[in-house]
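> Sequence isn't available, so here's the structure alone:
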């Protein structure tokens, strides 16, 4: 049993990780912007967020290990510097507090989105050269956060996890966009397949990611990063599988990328009036690419495994029908 700090412990992935740690009888310190009742002796809540050095230090005191999952992951913010304030400088606060608290090891949860798209159908590995021109502001800020974390490697052990496209039961919002598409399709509100339908993502079930993050912490080599993916699928296959498993057959049509770009123009006008846009150009330009990733390193070194897309999607459909549909 250990004392373990978790930032982002109330988020989509973080909540699953916290449940695992508590079930394993660890004492978990969770930093949260909201107040929570202390309903479990093993779960200790600390009010604050990662932009506050003092809040981070207070929550991390007495901990042996630290998981850093907190971040701003939405597609838009009226102040672009906010991404860097949270995802980059917030990571600096985590690392400095961990060193001061004599934490043994930090696991930084970044994103596979900073890695390049696949070429010639070959899955991307952790060491592939980046394509910064394809990065969103979110991904640029996450990359910067990783560089900040790595600058402390001579003072503390660091391991890094790169989850791919995470889906499953949880908040149905931008952080869980694959599940959001599934929900809206089941409700008859989603009728679009992005682009020509051939663009590919690597979909991974949220429980498998939480397990993988813990494996990275426990078994990962210091200084190494590990991709945590599941199964690649084109947009066409994703929706074909959704139709098959749900037995729901709403009409769907391909929406060309140039048309989607034109929609973002309208969305940006809305943003200037203070409304949150549904789409941004920097996310749209990622649609045509193949974002196939290889989790071979995590499988080989950590014993990581993930369920099939069909199994995870079936579970998610059942959950959506019991809660949201």
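Structure received. Bear in mind the structure is a predicted one, so any value in this text is a computation, not a measurement.

> C-alpha from now on. contacts and neighbour counts both.
OK.

> what residues are up against residue 241?
Neighbouring residues of residue 241 by CA atoms under 8 Å, 6 or more residues apart in numbering: residue 310.

> any idea how far residue 200 is from it?
From residue 241 across to residue 200, the span is 14 Å (CA to CA, to the nearest Å).

> just residue 46 next, same as before
40 Å.

> Same question for residue 150.
Residue 150 is 30 Å from residue 200, by CA to CA.

> let's bring in a second model and compare:
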């Protein structure tokens, strides 16, 4: 039997597919997550605890050969000003230091392609609290790498596919179009990757990645309007064609956030999300290609995501 792989956030979207990819390789898998699995998963040790619980994290990393830190809050909006910092920065620091202390031979940190950690960038330059916390977590990892820690970072773009029980932002965006909730949209360039490919990228980063290197896990660059034309053909639902300018999208998101602070319900669009739409750039294939990551077809990815949302009752083709 091979060594243990710990996956924080293993019950989440990327996490559950990563668990499956590791099990397919015959690895022993331990999951640290506050949430239960959305469906039955056999052969996995499940530690129900938070990444903010230092004692629980230390227990979870004990004996782990490799640690995949996937857990975090991807929602782009939180009611509390410090929520993202706790989930995406403090949690990462706790897991990384515990993994180093436990002697893990490889630590894979899940970051995001939406940030820039090159020299000259700063947390203040990030478009909001989600990216600011992710930036600080990755900078912390770079400090530990300089001290000799075996860390490699992976930065997924916008994962889609089946099994997103938490409705992360890309899946939620797709769902709202399928439900007909967006009569108009801000057109911007997206980069999509199948969640199963993103999970495989995590495994390859652990197996082949170089310490200190950041691997962007992205695949398909296309305009949102192009994606919607494919979604319309696959789903049979008419997609909007009317676009709105950035300024109007910003004002709309600001109004939605103001209402959300009163109701506590997440806004359909956030200011950080709108700012990111303006900042995102096309993704080169080189980082993922360096790992030997094989592509999943674009239409199959979208069809699987659409079909899963339909089977789970989130939308109907006749309504």
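Great, that's in hand. What you see is a predicted model, and the numbers here were worked out from it, not measured in a lab.

> ok so, going back, more crowded one of residue 46 and residue 200 of the first structure?
residue 200 (21 against 18; other CA atoms under 10 Å).

> Counterpart of the more buried one over in the second structure?
Using TM-score structural alignment, the equivalent of residue 200 of the first structure in the second structure is residue 189.

> Just give the nearest non-adjacent residue to its match, would you?
The spatially closest residue to residue 189 of the second structure, leaving aside those adjacent along the chain, is residue 223, at 4.2 Å (CA to CA, 6 or more residues apart in numbering).

> Need the counterpart of residue 217 of the first structure in the second structure.
Residue 217 of the first structure maps onto residue 206 in the second structure, by TM-score structural alignment.

> Oh, that last question was meant for residue 160 of the first structure, not what I typed.
When the second structure is aligned by TM-score structural alignment, residue 160 of the first structure is paired with residue 153.

> Quick check: that match is in a strand.
Yes: under DSSP: H, G, I helix; E, B strand; the rest coil, residue 153 of the second structure falls within a strand.

> I figured the match of residue 200 of the first structure hits residue 281, correct?
Yes: here residue 189 of the second structure reaches residue 281: they are 7.1 Å apart, a contact under CA atoms under 8 Å.

> residue contacts, the residue lying closest to residue 84 of the second structure once chain neighbours are set aside?
Nearest residue to residue 84 of the second structure, sequence neighbours excluded (CA to CA, 6+ apart): residue 130, at 5.6 Å. Counting by CA under 8 Å, 6+ apart, residue 130 of the second structure makes contact with 73-77, 84-85, 88, 272.

> I'd like to know how far residue 130 of the second structure sits from residue 213 of the second structure.
22 Å.

> Ok, residue 114 of the second structure next?
16 Å.

> These two: who's more crowded?
Per other CA under 10 Å, whichever of residue 114 of the second structure and residue 213 has more neighbours is residue 114, with 21 against 15.

> What strand or helix carries residue 274 of the second structure?
Using DSSP states H and E, residue 274 of the second structure sits within helix 271-279.

> quick one: buried residues of that helix?
Neighbour-count burial for helix 271-279 of the second structure, with 16 or more other CA atoms under 10 Å as criterion, is recorded at 271-277.

> Please apply the same query to stretch 148-166 of the second structure.
Within stretch 148-166 of the second structure, the residues that count as buried by 16+ other CA under 10 Å are 149-165.

> Doesn't the residue nearest to residue 84 of the second structure lie inside a helix?
Yes: the assignment for residue 130 of the second structure (three-state DSSP) places it in a helix.

> Now do the corresponding residue of the first structure for it against residue 325 of the first structure, distance only.
Using TM-score structural alignment as the criterion, residue 130 of the second structure maps onto residue 138 of the first structure. Distance of residue 138 of the first structure to residue 325 of the first structure, given as CA to CA: 30 Å.

> Do you have the strands of the first structure handy? List them.
3-7, 27-32, 43-47, 65-68, 105-109, 157-163, 165-167, 192-194, 200-205, 225-228, 231-234, 253-255 (DSSP state E).

> before we move on, the earlier item: the residue nearest to residue 189 of the second structure pairs with which position in the first structure?
In the first structure, residue 223 of the second structure lands on residue 234 (TM-score structural alignment).

> How many residues are close by its match?
18.

> again with the one 10 residues further on
The burial count assigned to residue 244 of the first structure is 12, neighbours taken as other CA under 10 Å.

> can you tell me which residues contact the counterpart of it in the second structure?
Alignment note: residue 244 of the first structure maps to residue 233 in the second structure; criterion TM-score structural alignment. Residue 233 of the second structure makes contact with no residue under the criterion CA under 8 Å, 6+ apart.

> hang on, residue 237 of the second structure packs against residue 178?
Yes: with contact defined as CA under 8 Å, residue 237 of the second structure and residue 178 form a contacting pair (6.7 Å).

> Settle it for me: which of those two has more neighbours?
Neighbours were counted for residue 237 of the second structure and for residue 178 using other CA under 10 Å; residue 178 has more, 26 against 18.

> What lines up with that one in the first structure?
Using TM-score structural alignment, residue 178 of the second structure lines up with residue 186 in the first structure.

> dump the residue contacts of its match.
246, 248, 325 are the contacts of residue 186 of the first structure under CA under 8 Å, 6+ apart.

> Pull the number of nearby residues for the nearest residue to the first one once chain neighbours are set aside.
Leaving aside its chain neighbours, residue 246 of the first structure sits nearest to residue 317 (6.9 Å; criterion: CA to CA, 6+ apart). Burial measure for residue 317 of the first structure: 22 neighbouring residues, criterion other CA under 10 Å.
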